[in-house]
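*Asks:* Sequence plus predicted model, see below.
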Amino acid sequence: MNHATLRKFEVPLLESLGYEVFLPKIFPYDEGNLSASIDYSRDAGLSIPSQELDVLNRHDFYSGLSPEVAEIANRHFDIAFFGFFPPQLAGLIRQFKNVCVMRPFGLANGVTYTDVTVASLKYFFLDELQKNKSRFWFGQAYDHLAEIETGVYLEKAITLPLGLDDARVTDEWTGEDAKILFVCPRIGSSPYFNYIYRNFLRTFGEYPYIIGGAQPIDIPDSNVTGMLPRDDYDRMMRRTRVMFYHSQEMRHLHYHPLEAVRLGMPLVFMAGGMLDLLGGASLPGRCKTEAEAKKKIKAILDGDKKLIATIKASQGVLLRSMSREFCEIGWRKEFPKIEASVDHCRAQAMANSNKRKKVAVILPAAYRGGTLNMVKLLAKMLRRGSLEHELGVDVVFGYPDNPIYSEADWRDLYAEGIETRPFRTAEIDGVDLSEIQACLGYEPKTQKTRFTLHKDGTYDFLDCDFWLLGSDRYVHPIAPLRPYCVFAHDYLQRYYIPLMGNDYERGFIETARNGIAVLANTPHTIEDIVHYVGKPRNQTILVPHVAELDQLEDDSRTVKKGSYFIWTTNLGPHKNHVKTLKALNQYYTGYAGKLDCYVTGVGSDQLDPNSEVDDSRLPDHIKDARAFIRKNPQLAKRLNILGDVSSLEYAAQMKGARFLLHNVIMDNGTLCAVEAAYVGTPTLSSDYPPMRYISERYSLNAEFFDSSDPIFLAKRLQEMEIIWQSKQAVLPSVEHLKQFGWRGVSYDFFSSIKGILGVK
């Protein structure tokens, strides 16, 4: 925490309890930290090695914990005290091994910390909190804050009274400036404070006034001072005739009315707020109505010495519960509970050394081909990477209960010790979700949204600590019952609008937005996640791009290069079929192309106009492709449409091809180019950012063309006839490519997601 006034009181108190105290040196300059500052004064007395202290001092603890900082913190700190900053709370719960004491100071009437936690970190974070409750404390500043909370916040509430340094009346007030001092920050940036400011002007605007408080946006009012240096602020308080405090919040109190009392400044305040609980219920400065406040303030501005003396003589009672003497009693009473949990953490760390995290990797829909392979790779990298980190995460692979799958599809997962589990999806509404959540001890507000559940017939994956969703393709967002992240393959709909219907975005986008993080394996898709999905950049993770090379390693046959190139595709509308076919037709008719074109990929057999397919059931772009082939017999004669072949057949055909043709409008890049290079086949690809990234990452030296220009592609095909051998000569070695296989990148993959898994 960096709150200057709070630090001045609580740090010496913690030191008196026998603790060294580290103070963060970086904080975000935002509206939650307008009273924050930096203090290096304790660094010299810390037993932390200087090199590690430098790392801590350079870190922004408000954004969470990096792996390096988490390791240092876990080694040196027994307890973390922190304010209610949701990313900070999440980072500590997920990555700090020791005791966490949150310091709530109260919220507006009707708002709970539970509600704000759910809104900021999603409901599933409460499950994480529940699992870590033995090392968590809701260290409330006032003893009545937790009474409106539920779950862990209510169960683990202790009162550590909020104090004020030197909480005694110093009587430094002089009051020669006959104005009202009203502290109201963030007028231009907060609707809440803007309303308070306007209400103050409506009631007291006819009197001379000064508005204190930090203003991130300039206010066109010469009476608004903005943020002042501490000495200037104190001088203003000493000189101004009276302070008015508006708040009638029962669970939040600002420091400034107490600072006014400490200086001996008359305080006029509204009844019904926190000051009543601190002894202000019978004070002469208390007002039940604005009219009463206005009358008293006018009298003070006019110099009513009797009223001023009466208010000043009695209001010191407000400081009693803020004094070191009073607060230290409460702290010393409750601190043994915190220290007992420190001891419990140490014992539990030993007992849980063999306890393993369990993560479900879920294939959302009945995919085959590249998407299925990629999601299986995620599961294998997660499992192997955890073992390489000596953490041993158990992995469950969930897949749709669909006859297109057989046990043969999961043999590679079984070989890695990964459990598989079929599921069926079910929809629930907000009422159903609230009933589930209520069983866990919370009283959430019912949402109107519908949600998706994975029903596996037993635990519905609730036996897992974390879900890694292999895609965001959900009609309705996932029920937030466990923390999860999403792997985003691409956002084609951003570039090819007809891809989906009018309502496609809601489930997809909300599923991504609601997760802890969204993963992607190309920088281009990361940018789509930020700018299209709207996910904050610090909630995106660029994971290593990986190539599935096992199917090629299993095929040791030597295949002679044939008189053909290979076009890998599927039925997706972004695959640019008609323009590719136009280019091929021009290649054969205009450039007397010598190489045949072999076509492979899931569903590609439906491009064959002679295949027995009901045209009425085909999408328009496939109908157009079939019609084009039918009208151009010379093209049809040179196409060899293989369809979805086995892995061994695919490897053989790729080995025999002179080059690979890849033409799409946009996607996340194709691994086929890496597979082609592995077997000595160069690539000719449409030019777009992910393919440029893949070519550079793997050193493919691919050739590129404009996907919108069939004539140019025809010319490039003719050129590849001639240069394919020279392009083959500059392909990367097998040894070079193997380092990008899933085994080679598993360690780095796990490193990139370790923090969000909560693995310590």
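*Replies:* Good, I have the coordinates. Computed from a prediction, not measured in an experiment: that's the story for all the values here.
*Asks:* alpha carbons only for contacts and neighbour counts from here, please
*Replies:* Fine.
*Asks:* which stretches of the stretch 501-650 of the chain form strands?
*Replies:* With DSSP state E, counting those that start in this stretch as the criterion, the stretch 501-650 of the chain has strands at 517-520, 540-542, 564-568, 596-600, 639-643.
*Asks:* quick one, the third one and strand 596-600 angle?
*Replies:* Per axes from the mean of the first three to the mean of the last three Cα atoms, to 10 degrees, the angle that strand 564-568 makes with strand 596-600 is 30 degrees.
*Asks:* and strand 564-568, what does it pack onto?
*Replies:* Other helices and strands packing on strand 564-568, by 3 or more Cα pairs under 8 Å, 6 or more residues apart in numbering; DSSP states H and E, are strand 596-600, helix 647-656, strand 660-662.
*Asks:* Presented hereafter is structure B, for comparison with structure A:
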Amino acid sequence: MKSQLEIPSNFYEPLTIAVVMPHPWKGGFFRVACMLANMLSELDFRGRPISVILSVPPDYEYETTFLKPNVRVNSFLIQQVKSDDERFVSEEARNRLCSEGNELPVVSAVTTYPLRDTRLVDSIDGYILLNALFYEGVFVSTKPTAIYMADLIQRHVPAIYGAESNYDSPNWTADRNQRATLKNAHAVFTTTPGTKQDVLTYGGVSKSKHVDFPLFFIDIAEKHINSPKEVVGQFTDLLTGEKITPGESPYFLWVTNASPHKNQVNGLDMLRSYYDQGGDLDCYICGPVTELLVPGASALPYLQSVHAKIKSLGPLASRLKIVSYVNEGFYLELLRKAEFLWHNVLYDNGSFSIIEAKIVGTPILSSSYPQIKYIAETYDIGCEFFDPRSIEDGAASLAQMSRRKTRSKPTNMAINQVDFRKNLLSVLELMFPIKN
């Protein structure tokens, strides 16, 4: 008779989790991935340490500044597989995906090489996907999968997927794949009440699979606050080719991208009204792929409407300065020197930019919508709000902020580490349930 508890053979082996970025998105999205990977690497789960791989798209350019040294980085590739291939598709997933007689295409990490020495997909014990949006099919794996859902913007701003109503168009096919992937996951977690509701009602996720998370972010300004400020040189305005030295003339900063949910068309009308009424601040525009806002840079219908708006400004367009995407140091200095941050959006899961503005002491003018108000209240961020669908209110709010002369002191901000760890362990419990 055994006198002690029998220990499983893999008890001391690390549990290997891949945090997966399916798309080469920049900025806050990458930092979210880093935050998840870092926190996972500090945990142990039922006595096992966790080995973490951050899986990014091939040729993705990234900085290791925000990653802990023990987090490995490698490429993530998917490939379509047959729905009856038991190596990749569980019986439960197969029954769910084919239950309505309309078999969906499926993809899996067939050619993922997270460990260069073994090149084995089997090296992974589980996946945490960020947003899980795949054009090629529904993500499946015989390994447990969890999903962090930042938002389901298309439910509220369908224009982000184009004007066509064809459900078989690539974007709406990806939406169908995403929602099926959500239903198929072992766990789904969100950070705001609005996105949670979207995941449950639009995504069809069972409440038993959902985990509430505190908002999490990496304070990119922390290392800059108590150190000498970086000297930001000139940048080239993409609209005119002119060399601009930030701070030579006063400006506010519009952080955006090229998606319709960022409200560029209404925003440009607000700017026209603001300048027509004597507005005296330039507007610097920065963010991922904002170079596509330059007239002639894209043939996409929505962006062409943005281009037309910019051209219609005539001489007033000289007040716009498109900076495009910049590194964190440059961005923080642009934010510090700005008279205020303009967060102009129709709908999303909130913005890290308002947190970053609070950290460096820059006033904030933000669209009014549930997620951003939740974040502002949670972190005591003193935003001024405007209606993003009202040109009159937007222009008046810009004018009011332009007259504001008070700034806050820079401050440190931190996430709730205790809740973050606790809820991350809850996700792992759903991914790896104890079998009877």
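*Replies:* That came through fine. The structure displayed is predicted, hence computed values, not measured ones.
*Asks:* most tightly surrounded among the helices and strands packed on strand 564-568 of the first structure?
*Replies:* strand 660-662 (a mean of 26; mean count of other Cα atoms under 10 Å).
*Asks:* what's that one aligned against in the second structure?
*Replies:* Counting by TM-score structural alignment, strand 660-662 of the first structure pairs with residues 341-343 of the second structure.
*Asks:* quick one on the thing from earlier: reformat the strands of the stretch 501-650 of the first structure as CSV; add distance to Thr681 of the first structure.
*Replies:* Output for these, formatted as CSV (distance: least, Cα to Cα, whole Å):
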stretch, distance to Thr681 of the first structure
strand 517-520, 27
strand 540-542, 28
strand 564-568, 9
strand 596-600, 14
strand 639-643, 18
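*Asks:* The ones you listed: which one's closest to Cys485 of the first structure?
*Replies:* Distance to Cys485 of the first structure, taken as Cα to Cα, is lowest for strand 517-520 among the strands of the stretch 501-650 of the first structure, at 5.0 Å.
*Asks:* Which neighbouring elements make contact with the helix or strand hosting Gln51 of the first structure?
*Replies:* Assessed by DSSP states H and E, Gln51 of the first structure sits inside helix 50-57. In this structure, helix 50-57 of the first structure makes packing contacts with helix 67-76, judged by 3+ Cα pairs under 8 Å, 6+ apart.
*Asks:* What angle do helix 50-57 and the helix it packs on make with each other?
*Replies:* Put simply, helix 67-76 of the first structure runs at 120 degrees to helix 50-57, going by the same axes, to 10 degrees.
*Asks:* Tabulate the helices and strands packed on strand 564-568 of the first structure (JSON lines), appending distance to Leu757 of the first structure.
*Replies:* JSON lines is the format used below for these (distance: least, Cα to Cα, whole Å):
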{"stretch": "strand 596-600", "distance to Leu757 of the first structure": "38"}
{"stretch": "helix 647-656", "distance to Leu757 of the first structure": "33"}
{"stretch": "strand 660-662", "distance to Leu757 of the first structure": "36"}
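*Asks:* looking at these, which is closest to Val759 of the first structure?
*Replies:* Using Cα to Cα, those put helix 647-656 closest to Val759 of the first structure, at 35.7 Å.
*Asks:* Now do the same contact list for Pro498 of the first structure.
*Replies:* By Cα atoms under 8 Å, 6 or more residues apart in numbering, no residues touch Pro498 of the first structure.
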